[in-house]
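> predicted model and sequence follow; I will ask about them next.
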Amino acid sequence: MKQLLVINSSINGDKGHSVQLTQHFLAQLPQGSFSVDSIDLNTSPLPHLAMSEMAAWMTPAEQRSEQQQQLAAISDELIARIKAADVIVLGVPMYNFGVPSQLKALLDRVARAGITFKYTEQGPVGLLDDKPVVILATRGGVYQGTAMDSQTPFLQSFFNFVGLNSLHFVYAEGLNMGADAQQAALSAASQRLLEIGEAVAA
C-alpha cells in the first residue's frame, strides 16, 4: 500500500476550498490504495523559524542539549514524514499573493543542508527521492500565468531544490468572482484531480 502525505495550510479549516479539494482528491482514490498521513497547519501551526532552532540542526546530535533535541526533532519528524510518503498533496490557498505563512514555516524546516539538499561545485543538488507532489492552488482572483502569481515559481523552485521534480499544479481560480465562476473553477479542478489520482494510484 502506498503512503500519501496531505498537508493543508488553509486558515479556514474544512471550509477552505483547498481543504475541500484535498478531501475530494482523497475520496476518489481507489479504496485501499493509500494509507494517509495528514498535517493540518491550521489546527497545529508551526512557529516561525528561529535561529535557536537552526543552531540545534547545526549542533552534532550527541552534543545537543535537551532543548536542542526537542527543537531539532520538529524538522526531523517533518522530513521523515516527507521521505516516507509516496505521494504528497498540498492544499495551498493564496494569501496576499503568496503562500500561507504557516506553510512557509513548514518548508523552512524541510530545507536542511546535508539532509534534503547539498551544495556541490556544480551547484545545489536535492537529496530527496523524487515523487509526485500534487499542489492544489486556490485563489479568489485569476493569477495563473501572470506576474502576480508568486506561488507557482516559488513552490516549483523550492521542491526542485530538494529533489522533488514531479510537480502537478491544480488551479481553482476566480473563487470570489461569483457563484458561476466558483463552480466552474472547482469542477475543472475536480476533473483534473481525477486524472492525477488515476495516475498516482497506478
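That came in fine, so what should we check first? Fair warning: this is a prediction, and the values are worked out from it, not measured in the lab.

> can we go C-alpha only for contacts and neighbour counts from here?
Will do.

> so which helix or strand takes in Met54?
Met54 is part of helix 51-58, with elements assigned from DSSP states H and E.

> other SSEs contacting that helix?
Secondary-structure packing of helix 51-58 (3 or more C-alpha pairs under 8 Å, 6 or more residues apart in numbering; DSSP states H and E): helix 66-84.

> quick check: buried residues in the lengthiest helix in the chain?
When the chain is parsed with DSSP state H, its longest helix is helix 179-201. Buried positions in helix 179-201, judged by neighbour count with 16 or more other C-alpha atoms under 10 Å: Gln182, Ala185, Leu186, Ala189, Ser190, Arg192, Leu193, Ile196, Gly197, Val200.

> try stretch 165-178
Quick answer for stretch 165-178 (16+ other C-alpha under 10 Å): Asn165, Leu167, His168, Phe169, Val170, Tyr171, Ala172, Glu173, Gly174, Leu175.

> tell me the secondary structure for the fifth one?
Right, the one you point to is Val170. Going by DSSP: H, G, I helix; E, B strand; the rest coil, the secondary structure assigned to Val170 is strand.

> below is structure B, check it against A:
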Amino acid sequence: MTHVLRLDATIKSDGSVSKQLTDRISERFSKAGAAITSRDLSAGISMIDGAWMGAVFTPADQRSAEQAKIAAESDAYLAELQAADVILLGLPIYNFAVPAQVKSWFDHVARQGVTFEYTETGPRGLLSGKRAIVAMSSGGTTLGSDIDFASGWVRHMFGFMGITDVEFIAADNMAVAAEESLHAAFDAADKLAA
C-alpha cells in the first residue's frame, strides 16, 4: 500500500488554492487505496535553535529529559517522512518564497546521518525511492520564473535528501488569470499517476 505524507502550509482558513490542490490530489490517492498521513504545518512548527541542535545530535538513549522533549517534535516529522512513499506538499508562495513553516519543516528533517550524509564526493541523500508532489499556488509568481525563489529551493532540498522524483502542479498567476490557472492545475492533478 502506498503511504502519502500530506503537508499543508497555507495560513488561509478559507479559499486556499494550495489546499484545494492537496485535497484533490489526496482524494485521487485515497481512491487508489493509499494511506494518507496529514500534517498542517501552519498549526505550529518550532524553529530550530542551539538547544534543538544539542538535542537531535545526542543519541536518543543519552538525551536528558529536556533534550528528549525538544527532539520529540523533530523526530515525529522525521518518522512521518521516512514512512512515506509519496510526499505531497501544499506550497503557497509568500513574497516570492516558501512560507516560514515550510522552511522550518525542512530544517527539522534535513538531518546529517539520517536523511543525508557527507561523502568524499559530496553530500548523498538517504531517502531515495520516494516521490514528491508539490502543489504550488501564487498570486503572481510564475513557476520557474526569475522571481520564483521557492520551487528551485524545494526541489533542491528534496534532492539533497535523495528524493529526486519531484513533480510540480502549479496554480500560479492567480491574481491575473485565476480561472485559467486553477483549471490547468486541476487538470494536471487529475492526470497524476496515483
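That came in fine, so what should we check first? These numbers were taken from a predicted model, which means no experiment stands behind them.

> where does the TM-score land?
Laid over one another, the chains give 0.95 as their TM-score (TM-score structural alignment, normalised by the length of the second structure), with 194 aligned residues with a C-alpha RMSD of 1.4 Å.

> if we can go back for a sec, contacting residues around the longest helix of the first structure?
21, 24-25, 28-30, 33, 87, 132, 168, 170-176 (C-alpha atoms under 8 Å, 6 or more residues apart in numbering).

> try stretch 81-100 of the second structure
If you take C-alpha under 8 Å, 6+ apart as the criterion, stretch 81-100 of the second structure is touched by 2-10, 17-19, 21-22, 109, 127, 129-139, 141, 147-150.

> try it again at 6 Å.
Stretch 81-100 of the second structure is touched from outside by 3-8, 18, 22, 130-138, 148-150, with contacts defined as C-alpha atoms under 6 Å, 6 or more residues apart in numbering.

> next one: that stretch to chain centre, how far?
Centroid separation for stretch 81-100 of the second structure versus its chain: 3 Å, with C-alpha atoms, centre = their mean, to the nearest Å.

> buried set for that stretch?
Taking 16+ other C-alpha under 10 Å as the basis for neighbour counts, the residues of stretch 81-100 of the second structure that come out buried are 81-82, 84-93, 96-99.

> again, but for stretch 62-69 of the first structure
Buried residues in stretch 62-69 of the first structure, counted by 16+ other C-alpha under 10 Å: Arg64, Gln68, Gln69.

> what's the answer for stretch 134-151 of the second structure, then?
Neighbour-count burial for stretch 134-151 of the second structure, counted by 16+ other C-alpha under 10 Å, picks out 134-143, 148-151.

> equivalent analysis for stretch 14-33 of the first structure, please.
Counting neighbours by 16+ other C-alpha under 10 Å, one finds that the buried residues in stretch 14-33 of the first structure are Gly16, His17, Ser18, Val19, Gln20, Leu21, Thr22, Phe25, Leu26, Leu29.

> any idea how far the residue most central in space within the first structure is from Ala179 of the first structure?
Most central in the first structure under C-alpha atoms, centre = their mean is Leu90, positioned 3.9 Å from the mean C-alpha point. When C-alpha to C-alpha, to the nearest Å is the yardstick, Leu90 of the first structure and Ala179 of the first structure sit 25 Å from each other.

> cool, Ser35 of the first structure as well?
From Ser35 of the first structure across to Ala179 of the first structure, the span is 34 Å (C-alpha to C-alpha).

> tally of neighbours for Gly113 of the second structure?
The local packing count at Gly113 of the second structure equals 12, with neighbours defined by other C-alpha atoms under 10 Å.

> and it, what pairs with it in the first structure?
Matched to the first structure by TM-score structural alignment, Gly113 of the second structure sits across from Gly114.

> run through the strands of the second structure in chain order.
Counting by DSSP state E, the segments of the second structure that form strands are 3-8, 35-40, 86-92, 116-119, 122-125, 131-137, 165-171.

> okay, now Asn12 of the first structure: neighbour count?
The burial metric for Asn12 of the first structure, expressed as a neighbour count using other C-alpha under 10 Å, is 12.

> once you drop chain neighbours, what's closest to Val114 of the second structure?
Excluding its sequence neighbours, the residue lying closest to Val114 of the second structure (C-alpha to C-alpha, 6 or more residues apart in numbering) is Leu126, at 6.9 Å.

> pretty sure the one you found is touching Thr115, no?
Yes - checked against C-alpha atoms under 6 Å, the pair Leu126 of the second structure and Thr115 is within contact range at 4.9 Å.

> the two: which has the busier surroundings?
Using other C-alpha under 10 Å, the more surrounded residue of Leu126 of the second structure and Thr115 is Thr115, with 21 against 18.

> OK, contacts around the more buried one?
Taking C-alpha under 6 Å, 6+ apart as the contact definition, Thr115 of the second structure lies against Leu126, Met161.

> how much space between it and His156 of the second structure?
In terms of C-alpha to C-alpha, Thr115 of the second structure sits 14 Å off from His156 of the second structure.
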